[in-house]
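# Fold the following and give me the result.
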Amino acid sequence: MNTRLLFLIAAFIYAAGSHAQEPLLQHIYGRKNLSLDGRWNYIIDPYEMGYYDYRHEPHDQSATGSGGFYDDRKQKDKGELIEYNFDLSPTLKVPGDWNSQSEKLQFYEGSIWLRQKFNADPQAGKRYFLYFGAVNYEAHVYLNGKKLGMHKGGFTPFQFDVTGKLVKGENFVVVKADNTRKQDEIPTVNTDWWNYGGITRDVLLTEVPDSYIADYKVQLAKNNPNKIEGFVQMAGTALSQTVTIFIPEAGITQTVTTDNNGRAAISFPVKKISYWSPENPRLYNVEISTAKDKLTDQIGFRTIETKGQEILLNGKPVFLRGISLHDENPLIPGRLRGQGDMRMMLQWAKEMNCNYVRLAHYPHSEEMIRLADEMGLMVWGEVPVYWTISWLNPDTYNNAEKQLSDLIVRDKNRSSVIVWSIGNETPLSEPRHTFMGKLAAKARSLDDTRLVAAALEVHREGHDVIVNDPLGEKLDLVSFNEYAGWYWSNSTDMLNYKFKIGFNKPVVITEFGADALGGFHADEETRWSEEYQELLYVNQIKMLTAIPALRGMTPWILTDFRSPRRQHPYYQDFWNRKGLISETGKKKKAFFVLKAFYDEMQKKYKSEGK
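Predicted coordinates for the structure are as follows:
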């Protein structure tokens, strides 16, 4: 047997064996955690010499499994050759992207190695997991020089079981983060947001008992406000357990016994409960406990459904007064770093009288969703199946499905989430219809209590805007992007366009807008001025409210955000300026146009008893 074949066999065993990721723990922040956030040493590695040898074979798949930067080797004698040194390397803040923390890394795409040291005291009878909220995009993770595994996807959490791999005292974790854009990945090479690389969300070392509550769903049954349904999933050494679900403020105590696979369905009636809504963001303490483990979550209960052209929240028609936003702070460069940043963004949406936000174009953090629960904002959650994906590549589909599944698993107990979105502006073709149809079916198989949607494209024939994407048959909303007045037509001629919509479903406009440089004022015909954007919003509202089935919108976008695609040296300077709030935090004139419309819609729905 030749050496190359042996290498391939070893690589297969390596990929399929002990390096698999563990299923996500539900409610990671409710566990006993050691935070590994802080300053991590980093090494820039554009040629990936810390991962490959000079024959371009991975060090971690060699016979010894050593030789890469993940070994964090120290010089044992003065003659030993080591061409890297984490201790002498600079540091980056984690969570945080590298692009915003070093000027020389602003446009960097490639691999960077990050290392953190920490002390541990592993105990007998406990299980330990190393958890990452997000690493963009491909992460290879090592603990004490040994590979734990690899993860793809820049916005979803992942974890590894490190029980028996920790040592008492000092440990070190090394991450190779690579944000290189590739055609067959999710998202693909072409996007309209900054490709922030690095460990962008929390890193936690989590301790649980040897028999632990791994997952659960506690939500109202599909379209039934009088019944709670879901499940409890145990993991560890003893799968068959007695589990108690206790909701003290609702007077509910239920006990179930998990089967030999650790699973038990839950189903019980509710009599007195205050339903979650933007006007009443009521959250209940839900305690789930066994003899060895106990978790307390804050969960709201509400129903969401469509009937004809109506969206019904808790059985009553609702208009989605929304706005889109990116996971980015316009005031401090980079990804949102914590609850302060996130609360600021959501509070701006509340100031516009929003009851709904579209978290585009990828999963935002769990903390963001929990804040939406608390603050009373309905949420559209989305995966980055964006523009032109490799529709015929099975690995690409599997990646998209995994990201969608991880999003739903993580956020299925969050009352604020009312829509799972499977993509944005994906062009029509038979392979795309198959790909997207499978994603829609997957979302429904994982969660039948929420709406499934996508931001569809439209086309124009004369002055008709045609909405007849066949994917719409598999979705709950007719949701689409249209940029009348900016990418086609102008801010006054747009009023001559009419929409022809081929579905009897609620219409939610997922994007419209115009760029405006904050503080630049001119007449309303001058592009880039606040006045142009203001008139476009006035006329967009006139045009869109003529659609009988209009039941919501999320204009593009809450704040200006950075994008390498936006290169005009004066008006853009690598910023997408469609925000209603500038990069200095100033509200543009169109902000107040949209707020006035939302005030009107709120009064209309209240006066009509909707």
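# Going by C-alpha atoms from here, please, whenever you check contacts or count neighbours.
Noted.
# buried set for stretch 102-114?
Of all the residues in stretch 102-114, those buried under the rule 16 or more other CA atoms under 10 Å are 106-114.
# farthest pair in the residues you listed?
The distance between the two most remote of the buried residues of stretch 102-114 (CA to CA) is 18.2 Å, for 107 and 114.
# Do a quick rundown of the helices in the stretch 201-350 of the chain.
In the stretch 201-350 of the chain, the segments counted as helices under DSSP state H, counting those that start in this stretch are 339-351.
# helix, strand or coil for the residue sitting nearest the centre point of the chain?
Nearest residue to the geometric centre of the chain (CA atoms, centre = their mean): residue 363, 0.8 Å. Per DSSP: H, G, I helix; E, B strand; the rest coil, the local secondary structure of residue 363 is coil.
# Pretty sure it sits against residue 383.
Yes: between residue 363 and residue 383 a contact is recorded at 5.9 Å, counting by CA atoms under 8 Å.
# residues shared between the contacts of these two?
Residues touching both residue 363 and residue 383 by CA atoms under 8 Å, 6 or more residues apart in numbering: residue 407.
# these two touch, right, residue 108 and residue 100?
No: taking contact to mean CA under 8 Å, the distance of 10.4 Å between residue 108 and residue 100 leaves them out of contact.
# gap between residue 174 and residue 197?
16 Å (CA to CA, to the nearest Å).
# please give me the structure for this one as well, since I'd like to look at both together:
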Amino acid sequence: MTLCTKISGKKLRILHKGLLSLACAVSLPLFAQQPMKTLLVGVDHRAVTSLNGDWHYLVDQPPAKGLYTSDGRVRENGYALNTHPNISSGPHNEEYDFSTAPTLKVPGDWNTQEPTLFRFEGVVWYQRNFDFQPKPNTRTFLHVGAANYKSFVWVNQKHICDHEGGFTPYDCDLTTALKPGNNFVVIAVDSTRQVDGIPSVSIDWFNYGGLTRDVSLVTVPTHFIDDYDVHLKHDATFSPSANVLSGYVHVEGAAVGTPVALHIPEAGVDTTVETDAEGRAAFEVKAKSLSLWSPETPKLYKVQISSGQDAITDDIGFRDIRVDGTRILLNGKAIFLQGANMHAEAPYRGGSVHSDEDVKNIFGFLKDMNANFVRLCHYPHDERMERMADRNGVMIWSEIPLWQRISYDKPEVYAKATFMLNEMIRRDRNKASVILWSVSNETPNNPTRTKFLTNLANEARRLDPTRPITSALIGPKVDQDAVLQNDPLADALDVVGQNQYIGWYEGRPEDADKKTWTLPQKPILMSEFGAEATQGNHGGPNQRWTEEQQLNVFQHQFVMMRKIPQVRGLIPWVLMDFRSPTRNIPKLQEGYNRKGLLSEDGKKKLAFDLFQKTYKEHTVGKAE
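Predicted structure coming up:
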């Protein structure tokens, strides 16, 4: 089945017409097209039935015969049926049994829970029973916060849905498959890296597999709110006293003219609008009073949305973010971003980030560092990160995992990227902390890639015209003192990220002092720079792998950055050491990328203190 035959009616409202035409024209396979089914926004603000906890699991060793047939199709008569073979009699043809299988915690990756699966990449089957009592005039969805990388869902032996993409949520409609009393769900998760996947086969971070984020049941009325966007109206010029909110609410299944109420008591907003033929109710309303969100005053409002039998209350901040020449303006004032990169690696315990404690630890590091910004690389992180950033006044760069070696020449890969972009923006567009959408990191400079990413940047603007678009560029070589960044992708960006590793991958630390950069006349973020150092390893300022050398690299980087007038942010690589299977120097790396300002167990390196002091005193870079 293709996208053209599977999607009709209101589902088309989410798809870019150009992408739909592209998909139909090339007859993409179903997985490559990633049809946008229902994707519920604000699930963490709804009453849900959690399915977190112990799930039985079985490992499907390559070539994963339990999931795939010999010609690569998904098997419908295997482990998904969750049968219980009679081991004392009967045919010997079903050699599995979930009921006696061991368990894994969900959410969580399988790599750090089971030693034998630490480096396993492939298919693991998850199963659990749950009690449920269906209610009339409702629909029930299985919400999966993230599963890396492909996942296939069955409930009570019925194949419900599939999803590709390891870092964004999806929702499966279980309504017709559920029954009163005992039910079971089986999810096959395949973490195998693929040439045409996003990301592709080569990544410099650990490929954590499994049901890595929350799983729950969400029951809603037959006609329900699945999407909404409530933001400060983004006019051509910013006016601090305008106080106009605009956006939309989408009600799935709603007839034309269905009332939708928007209520923000503290802001004096109380209005009712009606849905159009697509179930979308647009609004524009002036608030009686409004305090704008900023790092200094991260004000959030209780936003109440209701329609018919459905209602949801979200915590939303309102602010204006835009670019003016080489400046980044927040609520009309120029800002300088003082931050760090961060992978979704849990401090102390290791593994993928998935708990309140993980997020609390990370933001504790950022606060101690005097940071006002974090780049969540290189994929959408757990939604808890954005929620914590909203509450704590930390600004965010969020990106999809287009990182090197992507098949930019293939239409089906562009289709995947577009759907991942849709999923990321749809989930987080109401988060005031998210100020930048990024379409890629460190991509090769060639016309095919440039066209691919330019189109994607324009798609991001179509989806959300209120935020600047960025990407982290790599190159050019810095073997000469004069460095010219002429990557044509910069023309498609509002804010340009520049990755460079002078003093580590190229040249000596002191070489940075002499560099003169010619960069686009746009806001420039030094989006990656740094050096590896093993915490506790000490030596001279030019002795590699020591804390002193890492410190030396950063000090010389600061000399260089003070001479670049359009630098509007510092984002060192990286806040904390993180696992990477390519980092295999014994004693020094031990499977970790050691460029962190902190070790994986939260111990500070000398460079952390440098950034803490620099950010407190604002001695590198200017907002204007």
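# Got a TM-score for the two of them?
Scored by TM-score structural alignment, normalised by the length of structure 1, the superposition of the two chains gives a TM-score of 0.93; 587 aligned residues with a CA RMSD of 1.9 Å.
# quick revisit: any idea which of the buried residues of stretch 102-114 of structure 1 is closest to residue 93 of structure 1?
Distance to residue 93 of structure 1 across these (CA to CA) is lowest for residue 114, with 10.3 Å.
# What's that closest one aligned with over in structure 2?
Using TM-score structural alignment, the partner of residue 114 of structure 1 in structure 2 is residue 126.
# can you tell me the helix or strand for residue 387 of structure 2?
Using DSSP states H and E, residue 387 of structure 2 maps to helix 383-392.
# so where in structure 1 does the helix or strand that that helix is followed by end up aligned?
Beyond helix 383-392 of structure 2 on the C-terminal side, the first helix or strand identified by DSSP H and E is strand 395-399. Strand 395-399 of structure 2 corresponds to residues 378-382 in structure 1, going by TM-score structural alignment.
# That stretch against structure 2, how far on average?
Superposing on structure 2 and averaging over aligned pairs (mean CA distance after the TM-score superposition for structure 1), stretch 378-382 of structure 1 comes out at 0.4 Å.
# What are the buried residues along that stretch?
Neighbour-count burial for stretch 378-382 of structure 1 [16+ other CA under 10 Å]: 378-382.
# gap between the equivalent of residue 512 of structure 1 over in structure 2 and residue 429 of structure 2?
Under the alignment by TM-score structural alignment, residue 512 of structure 1 pairs with residue 529 in structure 2. As for residue 529 of structure 2, its distance to residue 429 of structure 2 is 29 Å (criterion: CA to CA).
# can you tell me which residues contact residue 162 of structure 1?
Residue 162 of structure 1 makes contact with 127-130, 148 under the criterion CA under 8 Å, 6+ apart.
# In ChimeraX, select just the buried ones from those.
Entered in ChimeraX, the line below selects the buried ones among those, by 16+ other CA under 10 Å:
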select :127,128,129,130,148
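# what about structure 2, which of the contacts of residue 162 of structure 1 hold up?
Retained in structure 2 by both residues aligned by TM-score structural alignment, their matches' CA atoms under 8 Å are the following of those: 127-130, 148.
# wait, which of those residues is closest to residue 288 of structure 1?
Nearest to residue 288 of structure 1 among those, with distances taken as CA to CA, is residue 127, at 18.6 Å.
# That closest one against residue 163, yeah?
Yes: at 5.4 Å, residue 127 of structure 1 and residue 163 qualify as touching, with contact defined as CA under 8 Å.
# show me what contacts the counterpart of residue 572 of structure 2 in structure 1?
If you follow residue 572 of structure 2 across to structure 1 using TM-score structural alignment, you land on residue 555. Contact analysis of residue 555 of structure 1 by CA under 8 Å, 6+ apart lists 322-324, 509-513.
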